[in-house]
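1. what's the 3D shape of this:
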Amino acid sequence: MKDFKEILFILLRFLGIWLVLFVLYQIYLNYYKSDIDFITRIISNQSAFLLNKTGFETTTKDFPVYETIMFYINGKPATRMVEGCNAVSVMILFLAFIFAFYKGFKTILFAFSGIVILYILNLFRIYVLNVVVVNHYEYTKPAHDYFFPAIIYGGVVLLWLIWINKFVLKEELMKAKSNQLSHDEVS
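-> The predicted model follows:
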């Protein structure tokens, strides 16, 4: 019964953290109603910068009514970026899981590092999607619908596995060994 309570507590903590972060993000998005939010704008600007630095003449144009930023590469429309492309909702999911298994200050360090990694993965994802659209248009749909979501969600799962295996379970195993040694010394 103790294991069930621990699992239930972790699940409730995950859901609570996710809900709080989700509500805060929605409040943030409501501030930008009928406009493009700051995070989406920053990511689109950084993606355009990377494209320009690697030989793809890129400009962006805002369409606030549609809450969209359009990428133009070599003067032609390439992709459009909406709020969902900024990966914040994926980062919220990542954070909720990490903090559900809170292990002190290292949780904060791992969470920060994970957010940076996911942010970079997302920039890479947007960059490569634009390159695919320009150079291999026929692969746009499978790239957008399957390959690129796999990159960002795969990154989340990989980070979760690292967190669980290197920090959560390792610490639990060390506690169990310590308890076993203490028990053996008493016997």
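2. Only C-alpha atoms from now on, for both contacts and neighbour counts.
-> Noted.
3. All the strands of this protein, in order from the start?
-> Remark: strands assigned in the chain by DSSP state E are 58-63, 68-73, 76-82.
4. buried residues in the first one?
-> Think strand 58-63. Buried residues in strand 58-63, counted by 16 or more other CA atoms under 10 Å: 58, 59, 60, 62.
5. Quick one: residues contacting the residue nearest to the spatial centre of the chain.
-> Centroid-nearest residue in the chain: residue 91, 3.3 Å away (criterion: CA atoms, centre = their mean). Listed by CA atoms under 8 Å, 6 or more residues apart in numbering, the contact set of residue 91 reads 115, 118.
6. Sequence B follows; please return its structure for comparison with A:
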Amino acid sequence: MQEHKKVIGFLLKALGLCLGWFVLYDIWLNAVDTWLSLRTVETSTALLHSAGYAVHTQNGQLMLQDEVLVYMMPACNGMVLMALFAGFILAFPGPAAKKAFFISGGIVLIYLLNVLRVAGLALNVLYNASSVDFNHKYTFTIIVYAAIFGMWMLWVKRYAPTSANYVSKPILGPTNA
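-> Presented below is the predicted three-dimensional model:
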């Protein structure tokens, strides 16, 4: 029964964090969402510019001359993924200081991956526009979600307390020994 309490506690924390997310979003996070979208496009533009591309930003768009290469929609700025990542770490047991450090590092990594994703999509538009939809929907999504899953697994396996075993032990059947 104790194992079920741990799982139920984890699920209740996750639900509370989800509800908190929706309430905070309407009050405060909408402005952060817009800011993050603009910063992501600007950083991606700076990355491409440093690689020799004559790109610029205009109204949240990454552009080459007058052609829009990427338009950053708020849903694509990575904020929801950052919140999902942080929510999982917060819901899982562990010391607060380690959580704060791990979440901060994870959010920075997700941001950098998203900057690379936006820059990659811009290059994709330039060099092989026919594959943009596929790469946007699948390739980059798989890469980012795999990185987030890897960070979650790192937290569970390396940083979460070993007493926080959420996986029940296998039931062994009769042996023939």
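7. circling back to that earlier point, can you tell me which of the strands of structure 1 comes nearest to residue 6 of structure 1?
-> strand 76-82 (38.8 Å; CA to CA).
8. What is the biggest helix by length in structure 2 packed up against?
-> In structure 2, with assignment by DSSP state H, the single longest helix is helix 96-128. In terms of contacts (3 or more CA pairs under 8 Å, 6 or more residues apart in numbering; DSSP states H and E), helix 96-128 of structure 2 is packed against helix 30-50, strand 67-71, helix 79-91, helix 132-134, helix 140-154.
9. Just put those in a markdown table and tack on distance to residue 123 of structure 2.
-> Putting those into a markdown table (distance: least, CA to CA, whole Å) gives the following:
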| stretch | distance to residue 123 of structure 2 |
| --- | --- |
| helix 30-50 | 9 |
| strand 67-71 | 8 |
| helix 79-91 | 23 |
| helix 132-134 | 9 |
| helix 140-154 | 13 |
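10. Out of the ones you listed, which is closest to residue 23 of structure 2?
-> helix 30-50 (10.8 Å).
11. which residues sit against that closest one?
-> In contact with helix 30-50 of structure 2 (CA under 8 Å, 6+ apart) are residues 54-57, 60-62, 72-74, 76-77, 79, 111, 114-116, 118-119.
12. and the angle from it to strand 67-71?
-> If you take axes from the mean of the first three to the mean of the last three CA atoms, to 10 degrees, helix 30-50 of structure 2 sits at 130 degrees to strand 67-71.
13. now helix 30-50 of structure 2 and helix 79-91, what's the angle there?
-> Computed by the same axes, to 10 degrees, the angle separating helix 30-50 of structure 2 from helix 79-91 equals 110 degrees.
14. Structure 1: which residue goes with residue 159 of structure 2?
-> Alignment note (TM-score structural alignment): residue 159 of structure 2 maps to residue 167 of structure 1.
15. mind checking how far the residue nearest to the centre of structure 1 is from residue 101 of structure 1?
-> Distance, residue 91 of structure 1 to residue 101 of structure 1, using CA to CA, to the nearest Å: 16 Å.
16. do residue 167 of structure 1 as well
-> From residue 167 of structure 1 to residue 101 of structure 1 the distance is 9 Å (CA to CA).
17. Same question for residue 173 of structure 1.
-> Distance from residue 173 of structure 1 to residue 101 of structure 1, by CA to CA: 15 Å.
18. which one of these two has more residues nearby?
-> The neighbour count for residue 173 of structure 1 versus residue 101, taken as other CA atoms under 10 Å, is higher for residue 101 (18 against 11).
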